[in-house]
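Chemist: what follows is a protein structure lacking sequence information:
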């Protein structure tokens, strides 16, 4: 059960504020603030951020829910009516950021194609911060998706591992922009994707085995698959960009 911050009455209705929802909101706000700061630092336009924030949030929510349903497809194939009932729980941050990123990438490609790589460099730091805050919120809220320690009744604090990892990635990205010379637009973004893919792949070994699914004799961990996809896109993007410069 998710931990509550406070429960109060509003217009005769009981309203409960959960740590989970509070940190999701905090993650969005932190991401927007970091993105604004990085855009200003790179002398890029900032006024369109708030114009698109509603669509970004919508795509993020849809992506997070869809990813959770896909990762638990065995259950939802038997309970189709619960797919849209997100209020009962079930949300994957990786899917949320993927959904939001697809929208942002499409918008940038159509509206800001000449500045696309610079915008992506700015966005990767915002993504890392948002992911770290959301993961910390999950840990504080009592979400436990880690596997059991060997010969122990406790679980790996997967969400805490993830929060620490993405805070580290954020500082690496920030330090790279400040101290690494001869960086080209897109270098930080694609390098960030590579590091994020490696990070998620390693952390996935601490996930609960219930997330693993089987197709015939093949065993899949969906987080490993997603991590490899992110890693591959990062490597291909960095290689193609370097060849074109």
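Modeler: Thanks, I have the structure now. None of the values given here were measured: they were computed from a predicted structure.

Chemist: when you work out contacts or count neighbours from here on, use the C-alpha atoms and nothing else.
Modeler: Will do.

Chemist: what strand or helix carries residue 14?
Modeler: In this structure, residue 14 sits in strand 13-18 according to DSSP states H and E.

Chemist: give me the angle between the longest helix seen in the chain and strand 13-18.
Modeler: Secondary structure of the chain per DSSP state H: the longest helix is helix 116-141. With axes from the mean of the first three to the mean of the last three CA atoms, to 10 degrees applied, the angle from helix 116-141 to strand 13-18 works out at 110 degrees.

Chemist: so how far is the strand holding residue 14 off the chain centroid?
Modeler: Distance, stretch centre to chain centre, for strand 13-18: 26 Å (CA atoms, centre = their mean, to the nearest Å).

Chemist: buried set for it?
Modeler: For strand 13-18, the neighbour count (16 or more other CA atoms under 10 Å) marks residue 18 as buried.

Chemist: now for that strand, which elements pack on it?
Modeler: Under the contact definition 3 or more CA pairs under 8 Å, 6 or more residues apart in numbering; DSSP states H and E, strand 13-18 sits against strand 4-10.

Chemist: pasting the second one now:
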């Protein structure tokens, strides 16, 4: 790669994708929006197989998406209140980063439960439908953190990153103010991507998943990986300045999901299978 090609590549990693008059459109937003659109398309395809019509998915997304974005931001702001209390004008600037996945999940889960009750649909079935594509969206969305040079791990060396056989553009972007950092965004992105392929490859097997169990499998998979990856990050939200919030929540979700899955199988064996559909 010659110098001109390298300069072009580095320029492509500018946080600003393009400008519309005085407004700046950032790669962070473009990547998140692309992830959401892809997730919706895949959910629609899957919905046709289990009796969930396209309009229902659109209606659910119209409620769940904005609420989950707001809850993701509020979750982040609450645990960073010492900063935002002094910078109130920055609370709404989500395009600069600072939205928490767990906060978004909490908002989305509450929204889907309410939505399903109003539409007389199975909330478990809706969760199972969307869980794999949410995992894919999370995988893609982490690249927004990459462009913003956030959600990275501790300091490391160029030699360590090269030994991981990472592409040059990732290594270059992990050089922040002359110091190299661990690309934990990449670890979580790959972990989520593997989980997505596992779920979509298994969910159509007969008598494997009952309603709600794809959701629990998603929660078990993601929380397990997030627990360890979070321990490597330098920008974790903290509780009492000693406990990493996402690690604590990951542990609770991991144990709770396994327990709930097993108890439902034992106490409610009559639950319908996922493939029974709506």
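Modeler: Happy to help now that I have it. Since the model is a prediction, treat every value here as computed from it, not as a measurement.

Chemist: would you mind reporting the TM-score between them?
Modeler: Overlay of the two chains. TM-score (TM-score structural alignment, normalised by the length of structure 1): 0.84; 236 aligned residues with a CA RMSD of 2.5 Å.

Chemist: right, and the helix or strand after the longest helix of structure 1?
Modeler: helix 158-179.

Chemist: which other residues reach that following helix?
Modeler: The contact list for helix 158-179 of structure 1 (CA atoms under 8 Å, 6 or more residues apart in numbering) reads 125, 128-129, 131-136, 138-139, 143-146, 183, 188, 192, 195-196, 199, 203, 206-207.

Chemist: distance from the chain centre to the following helix or strand past it, please.
Modeler: Per DSSP H and E, helix 158-179 of structure 1 leads on to helix 187-203 as the next helix or strand towards the C-terminus. Helix 187-203 of structure 1 sits 12 Å away from the centroid of its parent chain (CA atoms, centre = their mean).

Chemist: now helix 187-203 of structure 1: which residue numbers in structure 2?
Modeler: The aligned range for helix 187-203 of structure 1 in structure 2 is 213-229, by TM-score structural alignment.

Chemist: average offset of that stretch relative to structure 1?
Modeler: Compared with structure 1 after the fit, stretch 213-229 of structure 2 shows a mean deviation of 1.2 Å (mean CA distance after the TM-score superposition for structure 1).

Chemist: what comes into contact with that stretch?
Modeler: Applying CA under 8 Å, 6+ apart, the contact partners of stretch 213-229 of structure 2 are 124, 127-128, 131-132, 135, 184, 187-188, 191-192, 195, 199, 203, 246-248, 250-251, 253-255, 257-258, 261.

Chemist: can you rerun that using 6 Å?
Modeler: Here stretch 213-229 of structure 2 makes contact (CA atoms under 6 Å, 6 or more residues apart in numbering) with 127-128, 131, 247, 250, 254, 257.

Chemist: what's the answer for stretch 236-244 of structure 1, then?
Modeler: So stretch 236-244 of structure 1 is contacted by residue 190 (CA under 6 Å, 6+ apart).

Chemist: list the buried ones in that stretch?
Modeler: By neighbour count on 16+ other CA under 10 Å, the buried set for stretch 236-244 of structure 1 is 237-238, 241.

Chemist: next, format these as TSV and append secondary structure and distance to residue 94 of structure 1.
Modeler: Shown next, in TSV, are these (DSSP: H, G, I helix; E, B strand; the rest coil; distance: CA to CA, whole Å):
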residue	secondary structure	distance to residue 94 of structure 1
237	helix	20
238	helix	21
241	helix	25
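
Chemist: spit out the contact partners of residue 17 of structure 1.
Modeler: Counted by CA under 6 Å, 6+ apart, residue 17 of structure 1 has contacts 5-6.
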